[in-house]
Every structure is written in C-alpha cells, then in structure tokens.
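[1] Quick one: sequence plus predicted model below, questions after.
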Amino acid sequence: MTERLTAEEYKDAHAPKGKGKEDRRRVRGAQRTITADGITHDSKTEAQRWEELKLLQRAGEICGLRRQVDIGLIGRDGPIMTDGGEQQRVYKADFVYVDNALGITVIEDRKGHETDVFKIKKAILAAQGVEILITKAKGH
C-alpha cells in the first residue's frame, strides 16, 4: 500500500532545511556570502567588493567606509511612504564612503543585474540629486 501525503505535508518535506521562507530577494541565483570578518553579504561579488574597499581604506584612498546604508526616498510632495503609510521608503546602498582624492561621498551599488525596482529607486534618487556608482563584477 502506498502512503499518501497531503499538499501541506509534501511542501514541508521538500522545504529547504534550516531556513524559513525562501528569500525572494535573491536575484538570478545570487548566494549569500560571509567574508573573513564575519559579515554576511547578499552575493559573492558584493563580498569581493567589500574586501577591495577595505584595502582601499587601509591604503588611505577612501575613508568612512560603511555598508547597507539607508537613504530615504523623497518625491515631489515629500517622503515616499510605504503602502501602510507608517515608514518612509528607502534605498539601501551597498557601500558608502568618501573618495579622498575627489573629496566626495560615493554611494556604490554592486550589481550583476539591475532589477526594475532598482531602476525606479535609482531614478527617484537622481531626481533628488543623488547619483549611484554601479560597479559590476568582472565577466558581467
């Protein structure tokens, strides 16, 4: 006799182990990566860029290196709010630092693929006068 499973039992049996829900923010198979200093990054290329930027900071070429920095989105009538209206929508920059040679703050995003949501946020930031430096991994 064959044992029958309900749809819920089948889903539970085939769910990824050790994780809750599937992370739908992953783009094109990007895998979270942990760097030597224990920081979790959204992709291998982001982790590689973090290591490069740390070297540039040690060399004195950049300073004030930060990661995952929230930048509020502002529209014509003020802050762009979430659907519930309780929080301001934000763009989360991969890296923010000061380029010492140019004397400017750089907002950088490491991309393998630009999503539609990213393109919209980039356009909103451009209207605010904020430019994003997009770096791509070699081979992309």
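    Arrived safely. In this text the structure is predicted, and so the values were computed from the model without any measurement.
[2] Please count neighbours and contacts with C-alpha atoms only from this point.
    Noted.
[3] any idea how far residue 18 is from residue 61?
    Using C-alpha to C-alpha, to the nearest Å, residue 18 is found at 41 Å from residue 61.
[4] need the strands for the chain, in chain order.
    33-34, 40-41, 62-72, 74-75, 78-79, 90-99, 104-111, 133-136 (DSSP state E).
[5] number of nearby residues for residue 118?
    Using other C-alpha atoms under 10 Å, the number of residues around residue 118 comes to 15.
[6] Below is an additional structure, to be compared with the one above:
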Amino acid sequence: MTQRMTATEFLSSHHKGTTKGKKTRPNKFGAKKTTVDGITFDSEHEAKRYRELKTLERAGLISDLSLQVIIPLIGANGEQLRGESGRKLTYRADFKYCDDGKTIIEDAKGTKTKDYLLKKSILAAQGIEIVEV
C-alpha cells in the first residue's frame, strides 16, 4: 500500500525557500536572490555588479548610481507604448549611473528572454543603449 501525503507535505516538498513567511518557487533560470547593503537582488551576479559599481562610485570614477530605474517605452509616434491590457509599457534597468558625463544604462543579464530582446530593440530605436554585464 502506498503512503499518502498531506497537502502541507506536498507543498513543502515542491516549494523550496521562503520569503517573509510565503512559500516561493525557485527561479526558473537558477538565479539565487542575494542581499547586499540591505538591498535584495534577483541574482548573485547582479549583487556582485552592484558591489563593483559602489566601489567605483566611492572611488569617484562614476556618480549618481541608481537601481531599478524605470524607462518608458516610446513608439514611433512619440507616445508611450501600451500592452494588450492597456497598461503603459516600461523597461526596468538594473543600474543607471554617470560615467565621465555620459549616462549609462546597465543590466546584469544571464538569460536573454524574448521580452528583454524586444524591449532592448525598442530602447535602441529611442537612442538608449543597454550595456549588458
């Protein structure tokens, strides 16, 4: 005779990790959330890049470091693009900073999804380049 699992046992065996008491699924790309300076990053790679940029900022080599900067996606007609639901479309960049007077938009990328590649193309048409690290 097979042994039966309770719903709680099933859920705990299928959901690894917790966030503030809530069960969470592992990241589909294998990224592990990492906290640095009280800030939780989506991946160890992104957290490492943050540490590097903070070091550069402290040394005075870059300035105005910002995290999770929202950039509107603008269409050819000059209006902000909207999704099927009518919501305005945006891109959330991991980092934005000033390097020698030039604004840099940077993304700590592991897997390049179709959504990311599409948004990157739209931003390129707007004259905004994303630096991938």
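    Perfect, I can see it now. Keep in mind that this is a model prediction, so the values were computed, not measured.
[7] hmm, back to that, switch the strands of structure 1 over to JSON lines; also include distance to residue 6 of structure 1 and mean neighbour count.
    Shown next, in JSON lines, are the strands of structure 1 (distance: least, C-alpha to C-alpha, whole Å; neighbours: other C-alpha atoms under 10 Å):
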{"stretch": "strand 33-34", "distance to residue 6 of structure 1": "35", "mean neighbour count": "16"}
{"stretch": "strand 40-41", "distance to residue 6 of structure 1": "36", "mean neighbour count": "16"}
{"stretch": "strand 62-72", "distance to residue 6 of structure 1": "41", "mean neighbour count": "15"}
{"stretch": "strand 74-75", "distance to residue 6 of structure 1": "48", "mean neighbour count": "14"}
{"stretch": "strand 78-79", "distance to residue 6 of structure 1": "47", "mean neighbour count": "12"}
{"stretch": "strand 90-99", "distance to residue 6 of structure 1": "41", "mean neighbour count": "18"}
{"stretch": "strand 104-111", "distance to residue 6 of structure 1": "41", "mean neighbour count": "18"}
{"stretch": "strand 133-136", "distance to residue 6 of structure 1": "45", "mean neighbour count": "14"}
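[8] Turn the ones you listed into TSV, columns for distance to residue 11 of structure 1.
    Below are the strands of structure 1 laid out as TSV (distance: least, C-alpha to C-alpha, whole Å):
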stretch	distance to residue 11 of structure 1
strand 33-34	27
strand 40-41	28
strand 62-72	33
strand 74-75	41
strand 78-79	41
strand 90-99	33
strand 104-111	32
strand 133-136	36
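[9] So for residue 56 of structure 1, which of those sits nearest?
    Proximity to residue 56 of structure 1, assessed across the strands of structure 1 by C-alpha to C-alpha, is greatest for strand 62-72 (5.9 Å).
[10] what range in structure 2 does that closest one sit on?
    The alignment of strand 62-72 of structure 1 onto structure 2 (TM-score structural alignment) covers residues 62-72.
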